[in-house]
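> show me how the following folds:
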Amino acid sequence: MISKRLITAGITLTVLFSACKTQELRMSTAKEATATEKKVVVYQVFTRLFGNKNKTNKPWGTIEENGVGKFNDFTDNALHEIKDLGVTYIWYTGVPHHALVRDYTAYGISNDDPEVVKGRAGSPYAVKDYYNVNPDLAENPAKRLEEFEALVKRTHNAGLKVIIDIVPNHIARKYEGKSNPEGVKDFGTDDNVNVEYDRDNNFYYIPSQHFEIPDGDIPLNGEKHPLIDGKFDENPAKWTGNGSRKIKPDQNDWYETVKVNYGVRPDGTKDFPELPAGFDQKSFKEHFAFWQDKDVPDSWKKFRDIALYWTAKGVDGFRYDMAEMVPYEFWSYMNSSIKMKNPNAFLLAEVYNPNEYRNYIRLGKMDYLYDKVETYDKLKDVSRGKSSPDELTEIQNRMSDIEHHMLHFLDNHDEQRLASPDFAGTPERGKPLMVVSATISTSPTMIYFGQEVGEAGNEDAGFGKPSRTSIFDYIGVPNHQRWMNDGKFDGGQLSDSEKNLRDFYKRLLNFTINSSALMGNFEEIQSANRQNNPNYDPLLYSYVRWSEKQKLVVIANFSSEKESEFDLKIPSTVISKWNLKDGSYVLVDKLYSESKTYLTVKNGEASARVKIKPSESFIYEVN
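Purely as a prediction, here's the structure:
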């Protein structure tokens, strides 16, 4: 295994070195197996918050006090408006039934102990029953699965596709598969609990030791509850979801979950077949064929069957939580099985280690990974004055062979809101970040509900703290509620600035999904302007994108204070590739069509006079 990893690393280094020799980035050949001809835009919604009209927002409030959104709040009109925003996929976050503090015993659901639940509404990543959905989201909890199936149908009828979460690395401490299909056994049913590890155990154990509640967190903020007694019955104790092997996890551990065993021994070695050399170049069909005669750990089969269950219900793809904590051999097994049922399935993984990106894409058969550590972090640093935008080019060159597979975002349920004081500070300062994020590569773009109307995550929800919209509490999302307008979904309560912001997102996203150039070539023009243009401000960033049918010049001003006026230089290398003859060409901004300038080409070189306001961006098309 060590030698194979070194060989793989050597190949990767060679590819990276080659990519860095050129400033031009073309569509990667790896893209061809998964890509559409147009940009993909994912709209992430936290499902229980989307339709909530209640504006009370009491910290630690109950459903009765703070309200909750339902599947049925995604009306045909709501879905039409999301589609009209320029969206192609909806990621419904928090759909699988997870642990929460609410009495649903009338529906055959056991109560969860608040001492192993984060918040009152519970973490969506502590799944309690993988074959059913969160009862909070249903008008009639007894019919909750049928209500979700109806949502899938409505979403498809609106011309959108559906993504839900699968959390492979861990499950709720009190997992109960009350909805298992016939013949499906619960996690841990056949485990040998007398040993720390067995390949076909679903969990890791601490034999003969009782689990202990961690110190620190105060369940339900000190509210009395019959199950709050300082203990939770788990004997023997299991490893915690983030890998803690303590019988008493730390309060910062994922103590509400237990880690799933995929056949990785406690010393980190692998107790399952490995992929042969060269499988990073094989198709999903070849990966699927490889596993057909292999003996694999029981947890692999359980999660494959879970994914295929939801695929059969019309779910078009999955977002995999903390995928890098699970071996990529499992992902080869899992994802190839899904692709055999739906070759167009959208498979997105949360992976944060750049050294492993290519393994999870090429060996794990992931379509897309979070581009958090590279593009997101760099844009955040630029917005905070901690970095130069020049380094964005280095990132594009460094990942040129996998750029299509790196999903771009500026806002999601885990991160600080783009408009929060801890990030861009205002929605307007987020605009140039969004333009660059959405147009610099061929990768999908994702936005988080409320981002398009400037939600800043200011609410003290209880367990969840301001700057992020809580995923643990019942809460309303104020800016989004103003757009929702009591269920009309027409923006009727938005301020003028919020309406203008949503219009900006609508223009940008719709342009991206219809632009052939954004699925084509990239070349930076930043260095030419930085070196040869004394009026070119350090907080400006520029590049070109093109296809056979379309040529674009993108300019973003990351300064929130300074207007710039300068002659933008477009190098002769670009002009040659564009086959532009000497003369004058009109540059028309595709965001608003109000700004235009002229590109003058002389002796194979070109320039255009540009005047750009603070936090403004242009996407100029060459006419």
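> rest of the way, CA atoms for contacts and neighbours
Fine.
> so Asn52, which of the three states?
Secondary structure state of Asn52, per DSSP: H, G, I helix; E, B strand; the rest coil, is coil.
> my read: Val152 touches Ile163, true?
No. Using CA atoms under 8 Å, Val152 is not in contact with Ile163; the gap is 9.7 Å.
> can you pull the buried residues of stretch 37-49?
Buried residues in stretch 37-49, counted by 16 or more other CA atoms under 10 Å: 38-49.
> pipe these into TSV and attach secondary structure and distance to Tyr536 per row.
Formatted as TSV, those follow (DSSP: H, G, I helix; E, B strand; the rest coil; distance: CA to CA, whole Å):
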residue	secondary structure	distance to Tyr536
Lys38	coil	32
Lys39	coil	30
Val40	coil	33
Val41	strand	32
Val42	strand	34
Tyr43	strand	35
Gln44	strand	36
Val45	strand	39
Phe46	strand	41
Thr47	helix	44
Arg48	helix	46
Leu49	helix	44
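> for Arg26, see how far away the most centrally placed residue in the chain is.
In the chain, the residue lying closest to the centroid (CA atoms, centre = their mean) is Tyr370, at 5.8 Å. Tyr370 is 20 Å from Arg26, where distance means CA to CA, to the nearest Å.
> now swap in Asn535 and tell me
Look at Asn535 and Arg26: by CA to CA, they are 30 Å apart.
> same drill for those two, tell me which one is more crowded.
Arg26 (20 against 13; other CA atoms under 10 Å).
> tell me the contacts of that one?
400, 520-522 (CA atoms under 8 Å, 6 or more residues apart in numbering).
> among those, which one lies nearest to Lys83?
The closest of those to Lys83 turns out to be Gly520 (CA to CA; 24.0 Å).
> what segments of the stretch 101-250 of the chain are helices?
144-157 (DSSP state H, counting those that start in this stretch).
> gap between the strand or helix carrying Ser542 and the chain center?
Assessed by DSSP states H and E, Ser542 sits inside strand 540-546. Centroid separation between strand 540-546 and its chain, computed with CA atoms, centre = their mean, to the nearest Å, is 25 Å.
> the structure of the following sequence is requested for comparison with the preceding one:
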Amino acid sequence: MIGLSCEQEKKQLKTVASEVTTAKKKYVVYQVFTRLFGNTNTANKPWGTIEENGVGKFNDFTKKALAEIKDLGASHIWYTGVPHHAVIKDYTAYGISNDDPDVVKGRAGSPYAVKDYYNVNPDLAVNVEQRLEEFEALIKRTHEAGLKVIIDIVPNHVARNYKSISKPKGVKDFGEDDDISLVYHKNNNFYYNPNEAFKVPEWKNGYSPLGDEKHPLEDGEFPETPAKWTGNGSRQSQPDMNDWYETVKVNYGISPDGNKDFDELPEGFENEAYKTHFEFWKDKEVPNSWIKFRDIALFWLDKGVDGFRYDMAEMVPVEFWSFMNSSIKMKNPNAFLLAEVYNPSLYRDYIKKGKMDYLYDKVQLYDTLKHVMQGHGKTDNIPPILEELGDIEHHMLHFLENHDEQRISSPDFAGNPEKGKPAMVVSATSTTAPTMIYFGQEVGEDGSEHAGFGAPTRTSIFDYVGVPAHQRWVNNKQFDGGQLTSQEKELRDFYKRLLNFTITSEAMVGSYADIHQYNRENTEGYSDKVLSFVRWSGNEKLIIISNFDDTNIQEFNLKLPKEIIEKWNLNAKDYEVEDQLYHSFKSTLKVENGLGSIKIKLKALESFILKIQ
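Predicted coordinates:
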């Protein structure tokens, strides 16, 4: 192929992250669905009860279990599903009201239909009366293991039957002081349909809330007058069964016609630090719901929680996040604040104005990697994403699995956990942003169980279920992988090597440049099944290359363009390079006439992190 001119090289080669001038850290978040982690019951009966299918407990996170998670490479653990949400289990002996299956999804309930923000899911406790104390003990054990604690806050909606029996003195429930004669008022916590009663959705396609079993409260009715608007924004008194009917939408001071009953941030405030945001709100009258959620966050910070994952944050106004997150940062400047935002046009507002630390990089990097893993996407589409997000790259958390997404091993995704390897290398090493993995991902869990509510391919978050591959690692709570297959052990070893490398490598918080496009133009045999880029710092220079082809070896002379050779101050000579994952591949970087070249031979689905010696 015809080589590019120097000016063409500079135009095509984009340095996404400049040399680091501020201290950054590379974090790894281990997301665990708390009630599933320690469950060793393998029955997996569809719609099974807690007695039939079992449930994990806070106490299952032993010192050994936490040490293994830390050893995997994690810095933070996100305990998903901790706040007390609606469940189909009788806890009335403990003063907890029963939940109506007509407004609960699954038998174990959605973790995003929170019923009491000032306590934890009773399913997770050995002693229900001491459930909060058991979680506080888990926080302490987690910290002793060297891990930080993240829990969920779900600001957009609460359970249809929200009722806190644990709230501190002086705290009022959501909706307790609402004027229910009005559709909307700034300080109402909910929106209402006055003089209309709520109606349970019309079930279709043979659906029944608990499968074949009939529950005493399953009668197609739920007392709620007047009807409240539903969590996803449906204003119907009878929402559709595909709506978030088990939740009600929280009012943040935005009227039904879209008017904001609160101050907006002054122009240029996206450039101000959280302390300035905090001062801005100190003398402002804000909607009551803002105060309620701020106080909930501060309550959990006092318990030792280190950060929050915010569900559907983009459905809540950015001004609230300025108020909320600046209050949190004033109490704990190092709090880890992660938000679910799916609209790229909102990313910068929620980071800069809303003071979020991290957002999901789903609709761009995750979706693109998924297409490549499935064999119908090109690696050519990845570098432009990294370039577009270059100014906020540190804030865009990367993942390949979470509780909302299909398991890599499921047939509807990739059908093979090995296909996650090159994507995981790219996901974990291409930016300074945190990496997140979902429990069981590291051993190839496939999400094939028919648990009840919802379809397989995702590990159920609504029902009591065992997680088979993960259970083999748990090994009767020895947490030593004793029952894993050889392939599962090798996969976990891969994740362990990769994640630990990312949190110790200086270059992972340094600079990035694309060399993929240059090689597509100039390297014979280099295809759209391969991706390459470079990362570097003052003391470490890395060349990262991944083969997404699941059948073919990729062999070619990888080239380093003149701009990288100059940036790295490389002389005209040979340099040894060695893979940092397995240390089984070595080659030579030859620098001649200002260009670099390395002979590469990649097996199917293989990746190298080559370090210049």
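> still on that earlier bit, shared neighbours of Val152 and Ile163 of the first structure, anything?
Common contacts of Val152 of the first structure and Ile163, defined by CA under 8 Å, 6+ apart, comprise Val315.
> quick revisit: would you check the span in the second structure matched by the strand holding Ser542 of the first structure?
On the second structure, the counterpart of strand 540-546 of the first structure by TM-score structural alignment is residues 530-536.
> quick one on the thing from earlier: what's the match for the residue nearest to the centre of the first structure in the second structure?
Under TM-score structural alignment, Tyr370 of the first structure pairs with Tyr360 in the second structure.
> so that match is in contact with Pro344, correct?
No. Tyr360 of the second structure lies out of contact with Pro344 (CA under 8 Å); the separation is 10.1 Å.
> translate Ser181 of the second structure into the numbering of the first structure.
Under TM-score structural alignment, Ser181 of the second structure pairs with Asn194 in the first structure.
> mean shift of the match of strand 540-546 of the first structure relative to the first structure?
Superposed on the first structure, stretch 530-536 of the second structure shows a mean distance of 0.5 Å to its aligned residues (mean CA distance after the TM-score superposition for the first structure).
> quick one: contacts of that stretch?
379-380, 430, 506-508, 510-516, 541-549.
> which stretch of the second structure lines up against the helix or strand encompassing Met434 of the first structure?
Element membership for Met434 of the first structure (DSSP H and E) is helix 431-439. Aligning helix 431-439 of the first structure against the second structure (TM-score structural alignment) gives residues 421-429.
> quick one on the thing from earlier: can you tell me which of the contacts of Arg26 of the first structure carry over to the second structure?
Retained in the second structure: 400, 520-522, out of the contacts of Arg26 of the first structure (criterion both residues aligned by TM-score structural alignment, their matches' CA atoms under 8 Å).
> so can I have JSON lines of those residues showing neighbour count and secondary structure?
Formatted as JSON lines, those follow (neighbours: other CA atoms under 10 Å; DSSP: H, G, I helix; E, B strand; the rest coil):
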{"residue": "Ser400", "neighbour count": "24", "secondary structure": "coil"}
{"residue": "Gly520", "neighbour count": "22", "secondary structure": "coil"}
{"residue": "Asn521", "neighbour count": "21", "secondary structure": "strand"}
{"residue": "Phe522", "neighbour count": "28", "secondary structure": "strand"}
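> most widely separated two among the residues you listed?
Taking CA to CA, no two of those sit farther apart than Ser400 and Gly520, at 12.4 Å.
> what is the burial count for Ser497 of the first structure?
Counted with other CA under 10 Å, Ser497 of the first structure comes out at 13.
> helix, strand or coil for the counterpart of it in the second structure?
Counting by TM-score structural alignment, Ser497 of the first structure lines up with Gln487 in the second structure. Put simply, Gln487 of the second structure is helix when judged by three-state DSSP.
> from His470 of the second structure, how far off is Arg458 of the second structure?
Taking CA to CA, one finds Arg458 of the second structure at 14 Å from His470 of the second structure.
> so if I had to pick from those two, which one is more boxed in?
Using other CA under 10 Å as the criterion, Arg458 of the second structure and His470 rank with His470 on top: 26 against 23.
> that one contacts Glu445, correct?
Yes. His470 of the second structure lies in contact with Glu445 (CA under 8 Å); the separation is 6.6 Å.
> tell me where the stretch 351-500 of the first structure has helices.
Applying DSSP H, counting those that start in this stretch to the stretch 351-500 of the first structure gives helices spanning 357-358, 377-383, 391-398, 431-439, 478-484, 496-513.
> would you turn the ones you listed into a markdown table with distance to Ser179 of the first structure?
Putting the helices of the stretch 351-500 of the first structure into a markdown table (distance: least, CA to CA, whole Å) gives the following:
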| stretch | distance to Ser179 of the first structure |
| --- | --- |
| helix 357-358 | 35 |
| helix 377-383 | 41 |
| helix 391-398 | 45 |
| helix 431-439 | 40 |
| helix 478-484 | 34 |
| helix 496-513 | 39 |
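> nearest to Gly108 of the first structure among these would be which one?
Short answer: helix 478-484, nearest of the helices of the stretch 351-500 of the first structure by CA to CA, at 33.2 Å.
> what does Asp321 of the first structure correspond to in the second structure?
Per TM-score structural alignment, Asp321 of the first structure is aligned with Asp311.
> my read: its match touches Ile153, true?
Yes. Contact between Asp311 of the second structure and Ile153 holds when scored by CA under 8 Å: they sit 6.5 Å apart.
> rewinding a little: nearest spatial neighbour of the match of Tyr370 of the first structure, skipping sequence neighbours?
Leu397 (5.1 Å; CA to CA, 6 or more residues apart in numbering).
> counting neighbours, what do you get for Asn201 of the first structure?
Neighbours of Asn201 of the first structure (other CA under 10 Å): 24.
> how many neighbours does the residue nearest to it when sequence neighbours are not counted have?
In space, and not counting its chain neighbours, Asn201 of the first structure is closest to Asp191: 4.6 Å by CA to CA, 6+ apart. If you count neighbours by other CA under 10 Å, Asp191 of the first structure ends up with 18.
> got a list of what Asp191 of the first structure touches?
200-203.
> distance check, it against Gln281 of the first structure.
36 Å.
> the match of Ser181 of the second structure contacts Pro207, correct?
Yes. Counting by CA under 8 Å, Asn194 of the first structure does reach Pro207; the two are 5.4 Å apart.
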